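Trainee: Build me a model from this:
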Amino acid sequence: MNATRSVAWALWRARWFIWWRREARALAVVEGALARHPDEPQLLAFRAHLLAELQRPREALGVLDRLVHVAPHQAAHWFNRGYLQEQLGCLDAAEASFRQALAHDEKLDRAWYGLGLVLIRLGRLDEALQALRRNTELQPMSPYAWYQMARIHADRAESDEAARIIAHLKGFEPRIAAQLERETGLRTARTA
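Mentor: Predicted structure coming up:
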């Protein structure tokens, strides 16, 4: 069996085990294939995903470190690395990974959102607002970045801007708008 077929077969088998909720067995299949094809990006990405699903984020991060070395131009790999780094509290590293993802694909909306969350946690709110605005340009109907922007404005006592965002959210996510009104104490006009 050639390398492409061997990798495809291993991935198919791993997905089959996942379908039957046997993630540990799927991981064993992927690790066996990696023994034969140690630098195969699809296998490395799949292994990282499985390790994260199995609540082994540090191991997953190690695999992603290898993956971005093997396939450095894939924005999704950098994003996944940044996501895990952020989850593990490695905020400076997460920022760098999200920025690297965006260097490879500036339209990767989830990387803009991840960068915004990291910048919030780092206390760099002006930069966070810029990243979150870029996310909303790419995903205008996704409420998550709108929510974070409203929170920043409300926390800064920029009530007019927070209220504007809440009013905007009422047009497509009224429950999140209502949640923000409760959390911030701001009330906006009801829309029809």
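Trainee: For the rest of this, base every contact and every neighbour count on C-alpha atoms.
Mentor: OK.
Trainee: which residues sit against stretch 123-138?
Mentor: 107, 109-110, 112-113, 115-120, 142, 145-146, 148-149, 152 (C-alpha atoms under 8 Å, 6 or more residues apart in numbering).
Trainee: list the buried ones in that stretch?
Mentor: Counting neighbours by 16 or more other C-alpha atoms under 10 Å, one finds that the buried residues in stretch 123-138 are 125, 128-129, 131-136, 138.
Trainee: Alongside the first, I'd like the structure of this one:
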Amino acid sequence: MGFCSALGRPQWSRALLEQTLTSKPDDLYALSTLAHAQSSQGAWADARETLLRCAAIAPDAASTWFNLGYACERLERFAEAERCFRKATVCAPELDRAWYGLALALIAQDRLAEAAEVLKVNTGLQPMSPYGWYQLARVQADLGALDEAAATIAHLRQFEPKVARQLERETGLCA
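Mentor: As a prediction, this is how the structure comes out:
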């Protein structure tokens, strides 16, 4: 499908995809491609349904659970997103993005203490990414753990000073 789209023929892509799914309705690659196209078009409910089919076919595919969690998050189905991201972390404990998604789903449910623990796993897996550290400092500040938040900001300043300054402005803390 991607090749046809790259040639400027998305209608060919859709036709090939539909033909594949007609003859092989459980073709995981075709279903994943369809889910990607649906999400690219903002059709999150359709993408969710397609990804549920993918998960039924390949229940141990971490990428499917991650993508399903992301679709659920976009639909503000945070409890379902949490379940999907948790499943992704079980299937692939090294998948740092799944831990990050899980933390965001927990934050959306105002479960900050749990989110802090999950963000510690995420930052351990991806120590140079500012995203997990940013969220960790925000959660720590929201929990009233101001010393911990300041220490996280100080750590972040070592490799992302702009993000650290932003956190200082947002939290009122100085690292």
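Trainee: Just the ones of the buried residues of stretch 123-138 of the first structure in helices?
Mentor: Those of these mapping onto helices are 125, 128-129, 131-136, 138, per DSSP state H.
Trainee: could you dump those residues to a markdown table with distance to residue 100 of the first structure?
Mentor: What follows is these, written out as a markdown table (distance: C-alpha to C-alpha, whole Å):
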| residue | distance to residue 100 of the first structure |
| --- | --- |
| 125 | 20 |
| 128 | 16 |
| 129 | 19 |
| 131 | 14 |
| 132 | 17 |
| 133 | 19 |
| 134 | 16 |
| 135 | 16 |
| 136 | 20 |
| 138 | 18 |
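Trainee: Between all of these, which two are separated the most?
Mentor: Greatest spatial distance in those: 125 and 138, 19.9 Å, computed using C-alpha to C-alpha.
Trainee: before we move on, back to that, quickly name whichever of the buried residues of stretch 123-138 of the first structure is closest to residue 49 of the first structure.
Mentor: residue 135 (23.9 Å).
Trainee: and the closest residue to residue 51 of the first structure other than its chain neighbours, what does it touch?
Mentor: Nearest residue to residue 51 of the first structure in three dimensions, chain neighbours excluded: residue 60, at 5.2 Å (C-alpha to C-alpha, 6 or more residues apart in numbering). Residues counted as contacts of residue 60 of the first structure (C-alpha under 8 Å, 6+ apart) are 47-52.
Trainee: What does residue 60 of the first structure correspond to in the second structure?
Mentor: Using TM-score structural alignment, the partner of residue 60 of the first structure in the second structure is residue 47.
Trainee: so which strand or helix has its match?
Mentor: For residue 47 of the second structure, the element it lies in under DSSP states H and E is helix 44-57.
Trainee: on average, how far is the helix or strand just after that helix from the matching bit in the first structure?
Mentor: Next helix or strand after helix 44-57 of the second structure toward the C-terminus (DSSP H and E): helix 62-74. Its matched residues in the first structure lie on average 0.7 Å from helix 62-74 of the second structure after superposition (mean C-alpha distance after the TM-score superposition for the first structure).
Trainee: Give me the range in the first structure that helix 62-74 of the second structure lines up against.
Mentor: Helix 62-74 of the second structure covers residues 75-87 of the first structure once aligned (TM-score structural alignment).
Trainee: Give me the contact list for the matching stretch.
Mentor: 45, 57, 61, 64-65, 67-68, 71-72, 91, 93-98, 100-105, 108, 110-111, 114, 118.
Trainee: Need the counterpart of residue 87 of the second structure in the first structure.
Mentor: In the first structure, residue 87 of the second structure lands on residue 100 (TM-score structural alignment).
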